[in-house]
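S.K.: Can you look at this prediction? I've put the sequence above it.
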Amino acid sequence: MNSVKIRITENEMKNEKTPASQLAFGTKFTDHMFIADYTAGSGWHDHRIVPYQPLTLDPSATILHYGQTVFEGMKAYLSEDGVVRLFRPEQNMKRMNSSCDRLSMPQIDEDFALEALKELLEIDKEWIPTEPGTSLYIRPFMIATEAHLGVSASKTYSFMIIMSPVGSYYKEGIHPVKILVESEYVRAVAGGTGMAKTAGNYASSLKAQEVADREGYSQVLWLDGIERKYIEEVGSMNVFFKIDGEVVTPSLNGSILDGITRKSIIELLKYWGVPVTERKVSMEEIREAYLDGKLDEAFGTGTAAVISPIGELRWKGELFYVNNGETGEISKKLYDTLTGIQHGTIEDPFGWVVELKQ
């Protein structure tokens, strides 16, 4: 599949670019998109880069009724030296195939998908913002397109990549957020689709987020769906706690997403010699650590924010203030190091960054 040619149709109507200071997340898109189609028995075909445009779907398309879809989120960075950098993109393509497997969708050729992305980036390179803290958000995704109302896996699919220039997640640096521990709703359970990056996981989280918004909290901290006591994720991010000098994060259990940023943080901490452990973490443990004065830091991790420090947790009416509501030392060091590696201002000792040829 790597030898497959990509047909390119240039967009003659260039979109107007938004000033970096006005960029919001995922509201403006580049001039082009990549599309490939799949048909059972024939495989992937018609690989093309075309002008960004609406899709045409049959009203009975499987995606509209049974939610057969997966996606990824990643970023491209344009550094001062003019080099376009991607951060561990092969991990995103690998995870996408894992999600596809869970949703009974066809596998993509990971190497070819990355080459298609590079070609799309070359065409729309001028859309990558250059101001500090900005980047080009990349959304590869796959949808089931077969016109069929029977409950079964689709026989046809489309794999697409769209891109959106985004501003800095934090306008004035990273600041701790307030988190509400969710005790009624459940995001996912082991055996379900929690480990896959699929639309339904996010749809089921919206109700709890509404409640958090009303009560003045930025995100929801999800607990396990069986015992409702073990921590899983925070919002749509993985979560870490620094307890008495040790950094701990919930172990992957089938309902927690295997985050690329999560993986990178664990590797970074080990590289620095900081104790880091993947295991079950209960809210009762967090409460006891707080009462004992041992809850040093807490933070969420993900592509959009990289690091999101937690300054306050509310659980069953109790308030836990983390590090006096201030950004912790480890949180700040991780944020500065990861963003530095991504933008090319800090050496990358791990080989995480993929540079596009100039």
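M.R.: Yep, that arrived.
S.K.: rest of the way, CA atoms for contacts and neighbours
M.R.: Fine.
S.K.: how about the helices of the stretch 51-200 of the chain, start to end?
M.R.: 62-66, 89-102, 110-123, 199-203 (DSSP state H, counting those that start in this stretch).
S.K.: CSV for the ones you listed, including distance to residue 219 and mean neighbour count?
M.R.: Shown next, in CSV, are the helices of the stretch 51-200 of the chain (distance: least, C-alpha to C-alpha, whole Å; neighbours: other C-alpha atoms under 10 Å):
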stretch, distance to residue 219, mean neighbour count
helix 62-66, 28, 19
helix 89-102, 24, 20
helix 110-123, 31, 18
helix 199-203, 13, 15
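S.K.: Tabulate those (CSV), appending distance to residue 186.
M.R.: Converted to CSV, the helices of the stretch 51-200 of the chain look like this (distance: least, C-alpha to C-alpha, whole Å):
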stretch, distance to residue 186
helix 62-66, 20
helix 89-102, 19
helix 110-123, 32
helix 199-203, 10
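S.K.: Ok, which of those helices comes nearest residue 354?
M.R.: helix 89-102 (7.6 Å; C-alpha to C-alpha).
S.K.: roughly how far out does the closest one sit from the chain middle?
M.R.: Chain-centre distance of helix 89-102: 12 Å, with C-alpha atoms, centre = their mean, to the nearest Å.
S.K.: Tell me the buried residues in stretch 297-308?
M.R.: For stretch 297-308, a neighbour-count test (16 or more other C-alpha atoms under 10 Å) marks 297-308 as buried.
S.K.: next up, a second structure to put side by side with the first:
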Amino acid sequence: MLETLNFEVEKIVKSKIEEVDFTNLPFGKVFSDHMLVAEYSDGEWKNVKIGPYQPISFEPSLAALHYGQAIFEGLKAYRNQQGEPVVFRPEANFERFNISAKRMCMPEVPEEIFMKGLAQLIDVDKNWIPKEEGFALYIRPFMFATDEFIGVRPSQTYKFIIFTCPVGAYYSQPVKVKFETEYSRSCEGGIGFAKAAANYGASMYPTQLAQQQGFDQVIWTDASEHEYIEESGVMNVMFVIDGVLVTPPAKDTILKGITRDSVLTVARDWGMNVEERKVSVAEVIKAIEENRLTEAFGVGTAAVVSQIAEITYKDKKYILPEVAGRDFSNKVYRELDDIKTGKKADTRGWVFKV
């Protein structure tokens, strides 16, 4: 089947790029010229094509709209020091995408379609990669069920799409968060580890309530007791307590973040003591009160390294140490940024050159 794939390219008649202010890019609102589309039916992937970014038409009975079979990924492309397009750890996103697909009873996407298609799409739209420091080209692969059928069963047809958008920072300032102890994002045996659309839909209401109270995000706690920390809305969370980098383990209720893995790998390579273990809310609050917590931050593709300025628990606000004095998180942010853009050697094979 892979030998018969035809990566046809249809270029857009007139690019939109001249209309874009690349110094002012709100996250997720500006989209590049092209997208990749592949279709699944009769047990195989077919009709792989790169064409203009444009609307999609579908019937009201589209299965994904009714039964939630939809997954996605997020990764970024940058320019290296020679101006060449590079992508950070796309193989890890490919692997996680298919883990999500399996959990949601969807077909796996072949490596050739995901990786070759992604590379070819980035090459076609490489001029959309921002030149400004701190900016990137966000890449969104996703898949959804396309059966036109009302009935609770896995769809037999699917559509896989990749589109891109130039972006600036997801959070421009350190964030204010609260520990969520009423609502839950996921539970054991559920789909919390998958990057499924349903996870994000379920999180919106409690996040909206928190934002109405003046918070940027919530930090989710376990569904059974609300005593143990899991992750934040768009990122995994980490703490430096007594000089130790502490983070909850990636498991069935927590997304196995690729930026998370990158930060932990660099920390261990630097000789830092790292603990992936259950982290209780009580432990974090006590560490703050005793001035033993020196850093708290989120990590993710969109957020990269996002500093947490305040944490609220049961209506009590805790102000965290100044961001400027946070040695590890500031240093690891610069390290990852330098690796992505070629300022430092990529000794781990993380950077994929298009």
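M.R.: Alright, I've got the coordinates. All values reported here derive from a predicted model rather than from experimental measurement.
S.K.: Can you give me the TM-score here?
M.R.: Here the TM-score for the pair of chains, by TM-score structural alignment, normalised by the length of the second structure, is 0.96; 352 aligned residues with a C-alpha RMSD of 1.4 Å.
S.K.: Of all the helices of the stretch 51-200 of the first structure, which one comes closest to residue 284 of the first structure?
M.R.: For these, proximity to residue 284 of the first structure was assessed by C-alpha to C-alpha; helix 199-203 is nearest, at 25.6 Å.
S.K.: Show residues contacting stretch 114-127 of the second structure.
M.R.: Stretch 114-127 of the second structure is contacted from outside by 7, 32-36, 50, 77, 85, 90-91, 94, 162, 354, using C-alpha atoms under 8 Å, 6 or more residues apart in numbering.
S.K.: which of the residues you listed tops the neighbour count?
M.R.: residue 77 (31 neighbours; other C-alpha atoms under 10 Å).
S.K.: Do you have the strands of the stretch 51-200 of the second structure handy? List them.
M.R.: Using DSSP state E, counting those that start in this stretch, the strands of the stretch 51-200 of the second structure run over 70-72, 75-79, 85-88, 136-145, 158-167, 175-180.
S.K.: ok, back up a step: could I get the buried residues of stretch 297-308 of the first structure in CSV, plus columns for distance to residue 278 of the first structure?
M.R.: Output for those, formatted as CSV (distance: C-alpha to C-alpha, whole Å):
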residue, distance to residue 278 of the first structure
297, 16
298, 15
299, 15
300, 15
301, 15
302, 17
303, 20
304, 23
305, 21
306, 19
307, 18
308, 19
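S.K.: Out of these, name the ones that lie in helices.
M.R.: Using DSSP state H to define helices, no part of those is located there.
S.K.: closest to residue 140 of the first structure among the residues you listed?
M.R.: Taking these together and measuring to residue 140 of the first structure by C-alpha to C-alpha, the closest member is residue 303, at 13.7 Å.
S.K.: so what's the closest one up against?
M.R.: 73-75, 260-261.
S.K.: Translate residue 40 of the first structure into the numbering of the second structure.
M.R.: Under the alignment (TM-score structural alignment), residue 40 of the first structure pairs with residue 42 of the second structure.
S.K.: Next up, the contacts around residue 141 of the second structure.
M.R.: Residue 141 of the second structure sits next to 72-74, 160-163 when contact means C-alpha under 8 Å, 6+ apart.
S.K.: If you count neighbours, what's buried in stretch 165-172 of the first structure?
M.R.: Quick answer for stretch 165-172 of the first structure (16+ other C-alpha under 10 Å): 165-169.
S.K.: And stretch 180-190 of the second structure, by the same measure?
M.R.: By 16+ other C-alpha under 10 Å, the buried positions in stretch 180-190 of the second structure come out as 180-181, 183-187.
S.K.: among the contacts of residue 141 of the second structure, which recur in the first structure?
M.R.: On the basis of both residues aligned by TM-score structural alignment, their matches' C-alpha atoms under 8 Å, what survives of the contacts of residue 141 of the second structure in the first structure is 72-74, 160-163.
S.K.: Of the residues you listed - the most surrounded one?
M.R.: residue 162 (24 neighbours).
S.K.: any idea how far the closest residue in space to that residue that isn't next to it in sequence is from residue 252 of the second structure?
M.R.: Distances taken as C-alpha to C-alpha, 6 or more residues apart in numbering place residue 141 nearest to residue 162 of the second structure, at 4.1 Å, with adjacent residues excluded. Taking C-alpha to C-alpha, to the nearest Å as the criterion, residue 141 of the second structure is separated from residue 252 of the second structure by 22 Å.
S.K.: still on that earlier bit, can you check which of the strands of the stretch 51-200 of the second structure gets nearest to residue 11 of the second structure?
M.R.: With C-alpha to C-alpha as the yardstick, what comes closest out of these is strand 158-167 (14.1 Å).
S.K.: elements contacting that closest one?
M.R.: strand 34-41, strand 136-145 (3 or more C-alpha pairs under 8 Å, 6 or more residues apart in numbering; DSSP states H and E).
S.K.: dump the residue contacts of residue 198 of the first structure.
M.R.: Applying C-alpha under 8 Å, 6+ apart to residue 198 of the first structure gives the contacts 69-71, 99.
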